[in-house]
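Student: following is a predicted model, sequence given first.
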Amino acid sequence: MSFLIYFIIIMIVPIAIQMYLKKTYKKHLQISTSSNMTGAEAARKVLDENGLYNVSIEPVKGQLSDHYDPRDKTVRLSEDNYYGSSIASVSVATHEVGHAIQDAEDYAFLRFRHALVPVANIGSNLSFFFILGGLLFQFTGMMLLGIIFFAAAVLFQVITLPVEFNASSRALNVMVSSGVIRNDEESGAKKVLNAAALTYVAATVIAVMELLRFVLAFIGMNNDD
């Protein structure tokens, strides 16, 4: 029974949240803003109001492929959000601008996350090989190394949460103050941003659960010895 519950959490919950995000996003993609600004226009307005004239905005293929690239100071928006003037479009666009503002302000959690990227990538790519090898061959040292690698990836996930929540909070504030949306449109924008945030929360919870499972397996190996 416990295994079934664990399976439901790590497999069904993320799928359900992704479905909820797509449904919420699609719904608000059909609702136009009172300002009729496109996502690109809203992003440019907020960037300029914060003095970030050097940050460019580009369309990118794919749905919800939006992101901010700190390496070349570019906000990349999926075409629906770049050209669209919906609640969903401006919400996602200003969220990514929130990351650009974080970068300009040297936001501590963002800096920490950037510093963790190389370690997290190594952890994600190598941890399971060491953990699986440790379990198969009963090598506790290999198992422990895998857990350390995986813990680095989990830490990256944990640090991502305040970064994303802060960017969404900034987006909600600037959308109203900059005239991108009216006060009565804020609830729709909040629903879009909260749905997106749930995906990060779910990923973090699952990563922590996996780490705990590996730690318990490691303790069990040592007790067997």
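Tutor: Yep, it's here. Numbering: from 1, shown residues only.

Student: C-alpha from now on. contacts and neighbour counts both.
Tutor: Fine.

Student: contacts only, for the closest residue to A195 other than its chain neighbours.
Tutor: Nearest-residue entry for A195: L21, 5.1 Å, with adjacent residues in sequence omitted and distances by CA to CA, 6 or more residues apart in numbering. L21 makes contacts with V192, A195, A196, T199, as judged by CA atoms under 8 Å, 6 or more residues apart in numbering.

Student: then this one, side by side with the first:
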Amino acid sequence: MAFILIGILVIAMVFGPSWWAKLTFKRYSKPEERIPGTGGELAQHLLNRFEMHDVTVEKTDKPGTDHYDPESRTVRLSPEYFDQKSLTAVAIAAHEVGHAIQHFRNEKKLNWRTKLVKFAQGAQQIGAGAMMLIPVLMAITKAPQSGALFFLFGIISMGSATLVHLITLPVEFDASFGKALPILKSGEYIEKEDEPAVEKILRAAALTYVAASLASLLNIWRWLALLRRR
């Protein structure tokens, strides 16, 4: 019973922030004629304004795939934000350009996060591999200690993704509130009455990384449940 309750709690923690962020984005995604341009147009305008001529703007193929790619120097926006004139569209566009500004200014926290994310991705794959080998290893060696060692290694490796996302959360908040919000306010890209809504959207954009970090906990839970059945 306790195992089931823990599972329910983990699932609530994982999907809660993600659900709230999606709800916030949807609430303010209604097209508004008073907004002077689409998310894609705003992103390109801001890149020109800050003279980041080596950064491009692209429209992705799928919803919810907005991000800044530091390797190709590309701001990628999903179709609903690239093409729409909504508060969510301009806020998300400004948030991703905020990451481009961090990169352009060679801010250490973004460079640090990029390296950590790559490390976490590799560690998570190694951890999953270690989990898969546990039944095989125990069947061959007949030694529970070897399985326990691989289990511990797998948990630590997969848990590194959670730690990385939480550690680098300040990078997301800086993109939202250190870059995007001041730019939107000072450039009069949004109305004064829209500022509270934009702040909510930018907070949700930053917290999507919390949802990602908690999602990695769900992966650990799935492995625990699988191994418990064996």
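Tutor: Perfect, I can see it now. Everything numeric in this text was worked out from a predicted model, so none of it was measured.

Student: what about the residue nearest to A195 of the first structure, helix or strand, and which?
Tutor: helix 13-29 (DSSP states H and E).

Student: buried residues in the very next helix or strand once past that helix, which are they?
Tutor: Counting by DSSP H and E, the next helix or strand C-terminal to helix 13-29 of the first structure is helix 39-49. For helix 39-49 of the first structure, the neighbour count (16 or more other CA atoms under 10 Å) marks G39, A40, E41, A42, A43, R44, K45, V46, L47 as buried.

Student: compared with the second structure, how much does helix 39-49 of the first structure deviate?
Tutor: Here the mean offset of helix 39-49 of the first structure against the second structure after fitting is 1.7 Å, by mean CA distance after the TM-score superposition for the first structure.

Student: what's the next secondary structure element after that helix?
Tutor: For helix 39-49 of the first structure, the following helix or strand on the C-terminal side (DSSP H and E) is strand 56-60.

Student: before we move on, back to that, same list (the buried residues of helix 39-49 of the first structure) but as CSV, adding distance to D69 of the first structure.
Tutor: Shown next, in CSV, are the buried residues of helix 39-49 of the first structure (distance: CA to CA, whole Å):
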residue, distance to D69 of the first structure
G39, 17
A40, 16
E41, 18
A42, 18
A43, 14
R44, 15
K45, 18
V46, 17
L47, 14
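
Student: how about these, which pair is most distant?
Tutor: Maximum pairwise distance among those (CA to CA): 12.1 Å, between G39 and L47.

Student: still on that earlier bit, where in the second structure does the helix holding L21 of the first structure fall?
Tutor: Under TM-score structural alignment, helix 13-29 of the first structure corresponds to residues 13-29 of the second structure.

Student: can you check stretch 106-114 of the first structure too?
Tutor: Counting by TM-score structural alignment, stretch 106-114 of the first structure corresponds to 106-114 in the second structure.

Student: give me the contact list for that stretch.
Tutor: Contacts of stretch 106-114 of the second structure (CA under 8 Å, 6+ apart): H99, Q102, H103, V164, T168, V171.

Student: 6 Å instead?
Tutor: T168 (CA atoms under 6 Å, 6 or more residues apart in numbering).
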